[in-house]
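Q: Got a predicted model here, sequence first, then my questions.
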Amino acid sequence: MHFSDNLIRGTVAPMVLAMLAERPMYGYEIIKLVNARTGGKLQWKEGTLYPALHRMQADGLLTAAWEEAPTDADAAGRKRKYYHITRKGRAHLARQAKQWKELAEAVDAVMLRWC
């Protein structure tokens, strides 16, 4: 199923922050993880992710650093840009998660009657 850009746009930042709250990740790893966790329902591309990462970095929600890939990784020794959630990013994620839950309940209360 294809989702409209308007529906996707508001979900990118909170989803990225939620994944980075688990551990630091590089961009392509985030894309693969979203695709896997959503069972392929969301097929993010670089054009979806990287502008959001840059905005969140500018807003102080995350930081980025070039780091070597772990020795057990396919690209051992290769440098990748890893993104790390900041304290401000964690606080933002907590607010967004609460808002998302309330919004989803409100939308479901209306939409599930129709579906």
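A: Received the coordinates, thanks.
Q: Every contact and neighbour count from this point should use C-alpha atoms.
A: Fine.
Q: which parts of the helix or strand that residue 89 is a member of are buried?
A: Per DSSP states H and E, residue 89 falls inside helix 87-114. Within helix 87-114, the residues that count as buried by 16 or more other Cα atoms under 10 Å are 89, 90, 93, 96.
Q: For the second one, give its distance to residue 7.
A: Here the distance between residue 90 and residue 7 works out to 23 Å (Cα to Cα, to the nearest Å).
Q: same check, this time on the first one
A: Distance from residue 89 to residue 7, counting by Cα to Cα: 22 Å.
Q: putting a second one here so we can go through both:
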Amino acid sequence: MSQELRRIPIHRALNRPDLLAGCERELLLMTGLITLTLVVVALNWVAAITGVVIWTACVAGLRAMAKADPFMSKVYLRHIKYKAFYPAHATPFAPGASHSREK
């Protein structure tokens, strides 16, 4: 009696990162909002051209960043929350670790 292994299909849409135009979605929308604000507030050709150049440069940088690691900004934000040094507490009189959840 031969038993085959059960196969469960894992669809690509469940595993792929949430990218927009090859960039992280939040960062792309934020840079678009900032440059659009620059263009709308200034209302002249110099600001419009500057906004398009800034947005194009940001999109190129964000695409390169997402190509290296699609979750790089989230990893960096988690990284800066860590302390630079965690001292060892080897005595029984050391204060215990206190855990708190952020909400």
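A: Noted; the coordinates are in hand. What you are looking at is a predicted structure, and each value in this text was computed from that prediction instead of being measured.
Q: Now the TM-score, please.
A: The TM-score (TM-score structural alignment, normalised by the length of structure 2) is 0.31; 49 aligned residues with a Cα RMSD of 4.0 Å.
Q: Output the contacting helices and strands for the helix holding residue 89 of structure 1.
A: For helix 87-114 of structure 1, the packing partners by 3 or more Cα pairs under 8 Å, 6 or more residues apart in numbering; DSSP states H and E come out as helix 12-22.
Q: Pull the distance from the helix it packs on to the chain's centre.
A: Its chain's C-alpha centre and that of helix 12-22 of structure 1 lie 4 Å apart, by Cα atoms, centre = their mean, to the nearest Å.
Q: doesn't residue 63 make contact with residue 57 of structure 1?
A: Yes: with contact defined as Cα atoms under 8 Å, residue 57 of structure 1 reaches residue 63; the gap is 5.7 Å.
Q: how about residue 66 of structure 1, secondary structure?
A: strand (DSSP: H, G, I helix; E, B strand; the rest coil).
Q: Longest helix in structure 2, by number of residues?
A: For structure 2, the helix with the greatest residue count under DSSP state H is helix 45-68.
Q: what's the next secondary structure element after that one?
A: Per DSSP H and E, the first helix or strand lying C-terminal to helix 45-68 of structure 2 is helix 72-79.
Q: Counting neighbours, which bits of that following helix end up buried?
A: Across helix 72-79 of structure 2, burial judged by 16+ other Cα under 10 Å covers residue 73.
Q: Show me what that helix is in contact with.
A: With Cα atoms under 8 Å, 6 or more residues apart in numbering as the test, helix 72-79 of structure 2 has contacts from 65, 66.
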